[in-house]
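J.: no sequence on this one, just coordinates:
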């Protein structure tokens, strides 16, 4: 049986506001390729100067990816806020996806609280992805 984990991390953006859109497009483009190769799916948001990423994959693949993320100079203060076993992926079609830069009040609350409620993070990310631009 293949074990599947989901994790959510937050990190402080080091991007200037005028760099955000291009950086997000670059991150999604590169991550979609690399994550597909490593069996990782997920979603990424940038809100209030904080990156939020929900990742799904094998525990080992996620651990390795988290190590690599510490070398990305676009962010700092990486904190895993929630992690747990899941039975199926919430973002199965995406090696990585991101909404257009927008706001989600539920996501803002979770960022402020640094909640460990994996389901709440997943629901907020899903809502942000399905909201019309």
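T.: Done, it's in. These figures come from a predicted structure and were not determined experimentally. Residues are numbered from 1 along each chain as shown.

J.: contacts and neighbour counts: CA atoms only from here.
T.: Fine.

J.: How about the contacts made by residue 8?
T.: 52-55, 80-83, 118, 121 (C-alpha atoms under 8 Å, 6 or more residues apart in numbering).

J.: want to throw those residues into CSV with neighbour count?
T.: Converted to CSV, the contacts of residue 8 look like this (neighbours: other C-alpha atoms under 10 Å):
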residue, neighbour count
52, 26
53, 23
54, 25
55, 27
80, 17
81, 19
82, 19
83, 18
118, 18
121, 25
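
J.: In addition, the following structure is provided for comparison:
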């Protein structure tokens, strides 16, 4: 069994074009409960109808979570932007933290998405900075 720490960054589309705050609260509560159980940490950025998420944890726990996300009807078109081993938890203080990104941050979110496939660590660093500024 491989217990090495991994970091996954993925993007998906909401099935609801404007996820309401109550919907986001439900997503965060469910994620927090599941991530505590599975020893996962991470962050979720929400911009309009798009989700950008970082998850950190053991290989098998990430696989189980990604399988569950594929069946989650609240979003579709999940694209894994990168999946790498990590030497530490970048989002270790959060089982799940979220940031609701204003239209002013759309360019930054697009840049993070673009970076994640070529420079995943830089993308994760920028996500961390953005989440710390905008966390709910």
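T.: Structure received. Computed from a predicted model, the values in this text were never measured in an experiment.

J.: quick revisit: just the contacts of residue 8 of structure 1 now: which is nearest residue 89 of structure 1?
T.: For the contacts of residue 8 of structure 1, the minimum distance to residue 89 of structure 1 (C-alpha to C-alpha) is 9.3 Å, reached by residue 55.

J.: and residue 87 of structure 2, how many neighbours does it have?
T.: Neighbours of residue 87 of structure 2 under the rule other C-alpha atoms under 10 Å: 10.

J.: Contact partners for the residue nearest the centre of structure 2?
T.: Residue closest to the mean C-alpha point of structure 2, counted by C-alpha atoms, centre = their mean, is residue 53 at 1.4 Å. Applying C-alpha under 8 Å, 6+ apart to residue 53 of structure 2 gives the contacts 8-11, 42-45.

J.: in a strand, that's where it is, yeah?
T.: Yes - judged by DSSP: H, G, I helix; E, B strand; the rest coil, residue 53 of structure 2 forms part of a strand.

J.: how near is it to residue 2 of structure 2?
T.: Distance of residue 53 of structure 2 to residue 2 of structure 2, given as C-alpha to C-alpha, to the nearest Å: 23 Å.

J.: is it true that residue 50 of structure 1 touches residue 11?
T.: Yes - contact criterion C-alpha atoms under 8 Å: residue 50 of structure 1 and residue 11 qualify, at 5.6 Å.
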